[in-house]
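*Asks:* take a look and give me a structure for this.
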Amino acid sequence: MDMLKLMFACFTIAFAGACTTARQGVEGKVVEVSGNMMPGPGVTLPKGTPLQTSVLITIALAENEVKRNQQGLYEKPQEKLVVKQVRTDANGNFKATLSPGVYSVFIETPDGWFANETDGNSVLNKITVENKQIIQKNITVNYRAAY
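*Replies:* Presented below is the predicted three-dimensional model:
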């Protein structure tokens, strides 16, 4: 009987360890705005429409390391640079588990891959993932908007 209890305890510990993962990476929401987004008196701007699409996470890439297409967006980075690709849900939410490090985030659109922020070193849509931390990265796809 004691052997059975010991086996059950070992199984429970092993199972709990297998199901528990250190949560670290990135999560956020992708929305799209388009049309006239010029603020003004009495103007209520839309918050954006959730976008159901692919989110591409690459090693940190500077603007000059990714080719632009004819629409001014980016071509898909080379596969060897891709760390992870995930999809947003119907509400535009996404999550990706990542190792600690520095990454770029791209959003797939019908016209190419979108990234509109840079840091002081021209790194596109930069995120820095720390050990056991979830980084929030909300992205507004606004290349069809006028400001």
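*Asks:* going forward, measure contacts and count neighbours with C-alpha atoms only.
*Replies:* Will do.
*Asks:* tell me if I'm right that V31 and L51 touch.
*Replies:* Yes: using C-alpha atoms under 8 Å as the test, V31 is close enough to L51 to be in contact (5.1 Å).
*Asks:* can you pull the residues that touch both of the two?
*Replies:* G92 (C-alpha atoms under 8 Å, 6 or more residues apart in numbering).
*Asks:* neighbour count for the two, which is higher?
*Replies:* Each of V31 and L51 has its neighbours counted (other C-alpha atoms under 10 Å); L51 has more, 24 against 18.
*Asks:* mind listing what that one touches?
*Replies:* Applying C-alpha under 8 Å, 6+ apart, the residues near L51 are 30-32, 88, 90-92.
*Asks:* distance check, S34 against G48.
*Replies:* As judged by C-alpha to C-alpha, to the nearest Å, S34 and G48 stand 8 Å apart.
*Asks:* quick one more, to check against the first:
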Amino acid sequence: MQQSQAAIKQGITGRILWQAGNQMPSPDAPPTENKRGVERTVYIYELTNANQVTTQNGVFHTNIQTKLVAETTSDANGFFSVALKPGRYSLFTKEEKGLYANMFDGEMNIFPVEVKEGEVTTIEFLINYQASY
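*Replies:* Down below sits the predicted model:
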């Protein structure tokens, strides 16, 4: 189901990035840019609210009660694209401990992304549960 970025005219394109380790700034060491693209399975659900899932550690989600709309895989550099109908969706990545998403909007919708008619929405999905700030 993976499509190249040029092939889609409407949907979501983006990059899955991994970040781990100590991210605290230090006077002795300037902060380093250590995000890197990673291959992951990306799950796109209908817009999902925090009360429609079971959540562990605030970022791992199971028992998602909304409909799975699409799934794709990012390439080795983290890039992915998926064609979707206009609407609002929630994005998750597959991790060992469950489906991961760490961003919420003001209504507690999980990693919300809107697709508009004839547009491709670009996102950056940061996986940082092994990073400390």
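*Asks:* sorry, back to before: closest to D111 of the first structure out of the contacts of L51 of the first structure?
*Replies:* Ranked by distance to D111 of the first structure (C-alpha to C-alpha), the contacts of L51 of the first structure are led by E32 at 13.3 Å.
*Asks:* all strands of the second structure, in order?
*Replies:* For the second structure, strands defined by DSSP state E occupy the ranges 11-22, 36-37, 41-46, 54-56, 60-62, 68-73, 79-83, 87-95, 98-100, 112-115, 120-132.
*Asks:* between those, which gets nearest to P30 of the second structure?
*Replies:* Per C-alpha to C-alpha, nearest to P30 of the second structure of the strands of the second structure: strand 11-22, 11.9 Å.
*Asks:* which bit of the first structure covers that closest one?
*Replies:* The alignment of strand 11-22 of the second structure onto the first structure (TM-score structural alignment) covers residues 25-36.
*Asks:* that stretch: average distance to aligned residues in the second structure?
*Replies:* Superposing on the second structure and averaging over aligned pairs (mean C-alpha distance after the TM-score superposition for the first structure), stretch 25-36 of the first structure comes out at 0.6 Å.
*Asks:* list the buried ones in that stretch?
*Replies:* In terms of neighbour count (16 or more other C-alpha atoms under 10 Å), stretch 25-36 of the first structure has its buried residues at 25-33.
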